[in-house]
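Novice: fold the following.
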Amino acid sequence: MDDDSRSTRWEQRTEIPLALASLVFLAAYAIRVLAPRLPDVWQDLCLAALLAAWALFAVDYAVRWWLSGRWLGFVRRHWLDTVVLVLPLLRPLRVVKVYEAVQRRHGRPRLALHARVIVYAGLATVLLGFAGALAVYQQERGAAGASMRTFGDAVWWTCATLTTVGYGDIAPVTPLGRLIAVGMMAVGLALLAAVTGTFASWLLQVFAREDDERPPGG
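Specialist: Next up is the predicted model:
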């Protein structure tokens, strides 16, 4: 069996467990951020869940890197996986990939390409927005001069940032909070471009189909 087929089989077997681990990671991180006054035993359990999930991500990356047989090439081709390994808050995006895998296994009809792009972009926006709001709130709460005093403020700021509105009534003041904000801005622009580009492409296809169906001389 060649390396590509072994790598494919590994990814198929691990995609759902890793997606569940991603959700556990996000849930444990959310609890630690939003409930800092929990008893130490619960905080320790959440930290253990975070570390265990991250260890699974690291093992998965190492196995796929080894099975590729082209180790430097693997890092170049899968640079996003490397970034996600360092920034595991992005791991919940794996749920987007799992949705289609479940659809394939159950033999259900899939959505059209344009609809899938819009649905996946929407799901990615929700997951990344929630993770980003948690991350920036963790940095901003209690900071001197911070305007982001509650998690609700962080969610409002995230919505304004991802939609590229940017009211400016709430803004991060810490260096790491601003770095997270830069990432959120880039993600917002990319997702907006994906959705608008896909919608425009769909409209062009609809108009072209109508022109093809129109009788000559009509």
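Novice: could you use CA atoms for every contact and neighbour count after this?
Specialist: OK.
Novice: can you pull the contacts of the residue minimising distance to the centre of the chain?
Specialist: Centroid-nearest residue in the chain, with Cα atoms, centre = their mean: residue 93, separated by 3.3 Å. Contacts for residue 93 (Cα atoms under 8 Å, 6 or more residues apart in numbering) come out as 124, 127, 128.
Novice: make it 7 Å
Specialist: Applying Cα atoms under 7 Å, 6 or more residues apart in numbering to residue 93 gives the contacts 124, 127.
Novice: for the chain, what spans make up the helices?
Specialist: Assigned by DSSP state H, the helices in the chain fall at 3-34, 40-68, 71-77, 79-86, 94-106, 113-140, 151-162, 175-213.
Novice: measure how the fifth one sits relative to helix 113-140, angle-wise.
Specialist: Okay, so that is helix 94-106. Orientation note: helix 94-106 sits at an angle of 150 degrees relative to helix 113-140 (axes from the mean of the first three to the mean of the last three Cα atoms, to 10 degrees).
Novice: same check on the second one?
Specialist: Going by the same axes, to 10 degrees, helix 40-68 is angled at 130 degrees with respect to helix 113-140.
Novice: got the buried residues for helix 40-68?
Specialist: 42-43, 46-47, 49-50, 53-54, 57, 60-61, 64-65, 67-68 (16 or more other Cα atoms under 10 Å).
Novice: next: stretch 68-84.
Specialist: For stretch 68-84, by 16+ other Cα under 10 Å, it's 68, 74, 81, 82.
Novice: for stretch 87-94, same thing?
Specialist: 88, 89, 90, 91, 92, 93, 94.
Novice: out of these, which one sits closest to residue 18?
Specialist: Sorting those by how near they are to residue 18, with Cα to Cα, puts residue 94 at the top with 7.7 Å.
Novice: second chain to compare with the first, below:
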Amino acid sequence: MNDSPQQRWDRRMDRPLAAASMLFLTAYAVRVLALDLPETWRTTCLIVIGAAWAVFLLDYAVRLRLSGQGPRRFVRTHLLDTIVLLIPLLRPVRMFNLYDRVQRRRRDGPRLTLYARVMVYAGLTVLLLGFAGALTVYHHEHDAPGATIRTFGDAIWWACETLATVGYGDVVPVTPFGRVIAVGMMACGLALLGAVTGSFSSWLIQTFAMEDEKRPPGDSPGAS
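Specialist: Okay, the predicted model is just below:
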């Protein structure tokens, strides 16, 4: 099967984009958490953040060109990619696109591995998105008037209860930007929870079906 130029580009950029995402998140974390960081290192972090974002922009521009679509149509059909480009800390959400690519490639093959991959990807997405959300909220909340999220530990706890959609209410964002982040994380938490539970349920159903197929005729449970 011959891949399209866009598929070949996506496959070629998987690792560079993953590396750029980790560099972006690391540089942002150092800049937010290391409050007494020397100015030289703070500038270095900004350079790394800018370089990583340039990689994201290059990838977006190339995919726009290879798609053969106009800019407006491309933005409409790739809304998630556009949002992630504008807010790079949401890049873990692009794991949803990876689910679709894996599913299409394995549509005619065994699906047990697919379900396991979806659950692993969802778990990684939760960890990365939770960490990025905690960083962002801590950055904007810790010195805000009336803030309840004062430490990064508070931010981690808030991210966990928000992604799990528990919402104890003991620590909550008070700034408009923090509340926008909270809404986005609640939506992502619901989607990721649905992906994991749905994949696990499908995996169990297929496992039981395969076991039934291997049994000799008349040896199924409940057979007389």
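Novice: can you calculate the TM-score here?
Specialist: TM-score for the superposed chains, counting by TM-score structural alignment, normalised by the length of the first structure: 0.85, backed by 208 aligned residues with a Cα RMSD of 2.6 Å.
Novice: quick one on the thing from earlier: got JSON lines for the helices of the first structure, with distance to residue 168 of the first structure too?
Specialist: Shown next, in JSON lines, are the helices of the first structure (distance: least, Cα to Cα, whole Å):
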{"stretch": "helix 3-34", "distance to residue 168 of the first structure": "24"}
{"stretch": "helix 40-68", "distance to residue 168 of the first structure": "33"}
{"stretch": "helix 71-77", "distance to residue 168 of the first structure": "37"}
{"stretch": "helix 79-86", "distance to residue 168 of the first structure": "29"}
{"stretch": "helix 94-106", "distance to residue 168 of the first structure": "31"}
{"stretch": "helix 113-140", "distance to residue 168 of the first structure": "15"}
{"stretch": "helix 151-162", "distance to residue 168 of the first structure": "8"}
{"stretch": "helix 175-213", "distance to residue 168 of the first structure": "12"}
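Novice: wait, which of those helices is closest to residue 169 of the first structure?
Specialist: helix 151-162 (8.4 Å).
Novice: so which elements touch that closest one?
Specialist: The contact analysis (3 or more Cα pairs under 7 Å, 6 or more residues apart in numbering; DSSP states H and E) places helix 151-162 of the first structure against helix 113-140, helix 175-213.
Novice: off-centre distance for stretch 178-188 of the first structure?
Specialist: Relative to the centre of its chain, stretch 178-188 of the first structure is centred 13 Å away, using Cα atoms, centre = their mean, to the nearest Å.
Novice: contacts for it?
Specialist: In contact with stretch 178-188 of the first structure (Cα under 7 Å, 6+ apart) are residues 136, 161, 162, 163, 164, 172.
Novice: ok, average deviation of it from the second structure?
Specialist: With mean Cα distance after the TM-score superposition for the first structure, stretch 178-188 of the first structure departs from the second structure by a mean of 0.5 Å once superposed.
Novice: cool, and stretch 40-57 of the first structure?
Specialist: Its matched residues in the second structure lie on average 0.8 Å from stretch 40-57 of the first structure after superposition (mean Cα distance after the TM-score superposition for the first structure).
Novice: contacts for that stretch, please.
Specialist: Under Cα under 7 Å, 6+ apart, the answer for stretch 40-57 of the first structure is 21, 22, 25, 28, 29, 32, 85.
Novice: and the furthest pair within those residues?
Specialist: Longest span within the contacts of stretch 40-57 of the first structure, Cα to Cα: 32 and 85, 20.1 Å.
Novice: which of these two has more neighbours?
Specialist: A direct count of neighbours by other Cα atoms under 10 Å for residue 32 of the first structure and residue 85 places residue 32 higher, at 21 against 18.
Novice: just to revisit the earlier point, can you list the contacts of stretch 178-188 of the first structure in a markdown table and add neighbour count?
Specialist: Below are the contacts of stretch 178-188 of the first structure laid out as a markdown table (neighbours: other Cα atoms under 10 Å):
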| residue | neighbour count |
| --- | --- |
| 136 | 25 |
| 161 | 23 |
| 162 | 24 |
| 163 | 16 |
| 164 | 16 |
| 172 | 24 |
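Novice: out of these, which is nearest to residue 207 of the first structure?
Specialist: Distances from residue 207 of the first structure to these, taken by Cα to Cα, are shortest for residue 163, at 28.0 Å.
Novice: the nearest residue to the closest one once chain neighbours are set aside: neighbour count?
Specialist: Nearest residue to residue 163 of the first structure, sequence neighbours excluded (Cα to Cα, 6 or more residues apart in numbering): residue 188, at 6.1 Å. Here the number of neighbours of residue 188 of the first structure (other Cα under 10 Å) works out to 22.
Novice: what does residue 35 of the second structure give?
Specialist: A total of 9 residues lie near residue 35 of the second structure under the criterion other Cα under 10 Å.
Novice: try residue 130 of the first structure
Specialist: Neighbours around residue 130 of the first structure, by other Cα under 10 Å: 18.
Novice: ok, now the one 10 residues further on?
Specialist: Burial of residue 140 of the first structure, expressed as a neighbour count using other Cα under 10 Å, amounts to 25.
Novice: that one maps to what in the second structure?
Specialist: Using TM-score structural alignment, the partner of residue 140 of the first structure in the second structure is residue 141.
Novice: for its match, give me its contacts.
Specialist: Counted by Cα under 7 Å, 6+ apart, residue 141 of the second structure has contacts 147, 149, 173, 175, 178.
Novice: please name the nearest non-neighbouring residue to the equivalent of the fourth one over in the first structure.
Specialist: For residue 175 of the second structure, the aligned position in the first structure is residue 174, judged by TM-score structural alignment. Nearest-residue entry for residue 174 of the first structure: residue 140, 6.5 Å, with adjacent residues in sequence omitted and distances by Cα to Cα, 6+ apart.
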